[in-house]
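In: sequence plus the predicted model coming up.
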Amino acid sequence: MISTLDGQHGAPAEKKPNDRALVLLARVAGCEPLIWRRLTVRESMWLHQLHDAIQIAFDWFDYQTHEFAIGNTRYGNPFKRDNIVIEDDRDVTLADVGLATAGMALYRYHFGEGWTVELQVEKTEPCKKNFSPPTCVAGERAGPPEDCGGVEAYNDMLACIKEPHTEIGQEWIEWLGPEYDAERFDINAINKALKERAKHEGKKDGE
């Protein structure tokens, strides 16, 4: 199931005349075979909107805490504790944080399970007329199921479901549900959810 993420966030950033499109390669670290997505996004979009797009692209549900690490700065749900400072990702755009210049970033999700998505800026290009990102243009394999236990548990899960005759294999299959397919990558469903999310934000902007 693809989540449209109905959480309350700010309005989408407006397109600027000199706005650029960024082509991002997003890879889930530690998973074999590799799980990845290629996304086109607008440089003027808010950083938290990139968070939303990543959640949708990997079919996660935004149940847990997240953060971006770009250079020496961390962005996400803002807080200060000891020597840790996380800036609010609702207050900055991809241009503000210099993502194109940095060329790469880390997106961390569900600190208890330790998911990391490696983000690489593959190229920048002028926004074409009627450019409507974020859009998923390529990818492979289903995202790791929410709350499956982290990278090690996920890799163990893949091995277990190949042996459905075993007790643990059957337990995983029942937990995942009959529709789960680790090899399935539904680009149409992802882009439909991204489009619905954009419409949802547009409606809030008009309220």
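Out: In hand now; what should we look at?
In: all contacts plus neighbour counts: C-alpha atoms, from now on.
Out: Fine.
In: return the set of buried residues in the helix or strand hosting residue 137.
Out: Taking DSSP states H and E as the criterion, residue 137 maps to strand 135-140. Under the neighbour-count criterion of 16 or more other CA atoms under 10 Å, strand 135-140 has 135, 136, 139, 140 buried.
In: specify which member of those is nearest to residue 118.
Out: Sorting the buried residues of strand 135-140 by distance to residue 118 puts residue 139 at the head of the list, at 13.9 Å, by CA to CA.
In: touching, that closest one and residue 36? I think so.
Out: Yes: the criterion here is CA atoms under 8 Å, and residue 139 meets it with residue 36 at 5.2 Å.
In: and the strand holding residue 137, what does it pack against?
Out: strand 36-42, helix 187-205 (3 or more CA pairs under 8 Å, 6 or more residues apart in numbering; DSSP states H and E).
In: got the buried residues for the last one?
Out: This points to helix 187-205. Of the residues in helix 187-205, those with enough neighbours to count as buried (16+ other CA under 10 Å) are 187, 189, 190, 191, 192, 193, 194, 195, 197, 198, 200, 201.
In: put this next to the first one:
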Amino acid sequence: MDFHKITDDEAINELIHQRYQRTLMLRALFGKEVAYTGLPFPERYAIEQHYMDSSTGTLREVVSLWLSRADLVPGRRSYDGVRGGRFIECKPTLYTGTGIVNGSGSINDHNDKRHKKFIDSNPLVQHSQFFYGIMAWIVEFPYKHPTFIRQMEKDLHKPSGRICGNFSYKHWIDCSDITVQYINKDIVNEYRENITGGRFKKVQSTYLYGWLMEQ
């Protein structure tokens, strides 16, 4: 296969094929030096370009769902994954050196109809965080968590235009039904100054860094 002559969609479809599952998992867990050992340059280049593309989180969604033992929902459906009959809305975030990590995510093109559908089906919202492509954590919480619902409805009532349901750790950290599917505390500590609450001398569990270190 000539990776230089295929479209983005075709490349992504090829990259999430089982042939590349091990490579993508290694990239997320241990970095590119480990993941790409022995791979020809065209394939290595294509994977990294798509994986680290800030304009699309498709491959990072795939890796997050794989690492949390969920199945992918094929095609352009309302949900990204499913596990044990429960649908999952996956929201990965990539840090590459700018800003402060605050457990944020966004449900793009949200609207009242979709919001009501999500309330009825109550999927899990999966938030995953990558630092330069390395996975730091995966957390899941139900869409119907009251604090999260209030934030979604606040955004839905904004003036017309493209509506995105934006959230941060403040809208899920108080959930009693939250699940930590994966956490790498070495990575969390390495980038603690870039995480909300990580610069405090006294670690506080009400802020994201302190909460993560308690898990």
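Out: Looks like it arrived, so ask away. Note that this is a predicted model, so its numbers are computed, not measured.
In: what's the TM between chain one and chain two?
Out: Scored against TM-score structural alignment, normalised by the length of the first structure, the superposed chains reach a TM-score of 0.26; 94 aligned residues with a CA RMSD of 5.7 Å.
In: which element follows the strand holding residue 137 of the first structure toward the C-terminus?
Out: Helices and strands here follow DSSP H and E; after strand 135-140 of the first structure, the next one along the chain is helix 151-160.
In: what angle sits between the helix or strand that that next one is followed by and helix 151-160?
Out: Toward the C-terminus, helix 151-160 of the first structure is succeeded by helix 167-176 as the next helix or strand (DSSP H and E). Orientation check (axes from the mean of the first three to the mean of the last three CA atoms, to 10 degrees): helix 167-176 of the first structure against helix 151-160 gives 110 degrees.
In: buried sites along helix 167-176 of the first structure?
Out: Of the residues in helix 167-176 of the first structure, those with enough neighbours to count as buried (16+ other CA under 10 Å) are 169, 170, 172, 173, 176.
In: for residue 119 of the first structure, state which of the residues you listed is nearest.
Out: Out of those, the one with the shortest distance to residue 119 of the first structure is residue 176. That distance is 27.3 Å, counting by CA to CA.
In: how far away is the closest one from residue 57 of the first structure?
Out: Distance of residue 176 of the first structure to residue 57 of the first structure, given as CA to CA, to the nearest Å: 18 Å.
In: again, but for residue 107 of the first structure
Out: Computed as CA to CA, the residue 107 of the first structure to residue 57 of the first structure distance reads 13 Å.
In: and these two? Which one has more around it.
Out: Per other CA atoms under 10 Å, whichever of residue 107 of the first structure and residue 57 has more neighbours is residue 57, with 29 against 23.
In: does the more buried one really touch residue 138, like I thought?
Out: No: with contacts counted by CA under 8 Å, residue 57 of the first structure stays clear of residue 138, the gap being 10.3 Å.
In: shared neighbours, these two?
Out: Applying CA atoms under 8 Å, 6 or more residues apart in numbering, one finds that residue 57 of the first structure and residue 138 are jointly contacted by residue 37.
In: identify each buried residue in the helix or strand residue 149 of the second structure falls within, please.
Out: Using DSSP H and E, residue 149 of the second structure falls within helix 146-156. Neighbour counts using 16+ other CA under 10 Å place 147, 148, 149, 151, 152, 155, 156 of helix 146-156 of the second structure among the buried residues.
In: can you redo the residues you listed as TSV with distance to residue 189 of the second structure?
Out: Supplementary listing: the buried residues of helix 146-156 of the second structure in TSV, determined by distance: CA to CA, whole Å:
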residue	distance to residue 189 of the second structure
147	27
148	27
149	31
151	29
152	30
155	32
156	35
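In: which of those sit farthest apart?
Out: Between any two of these, the greatest separation by CA to CA is 14.5 Å, found for 147 and 156.
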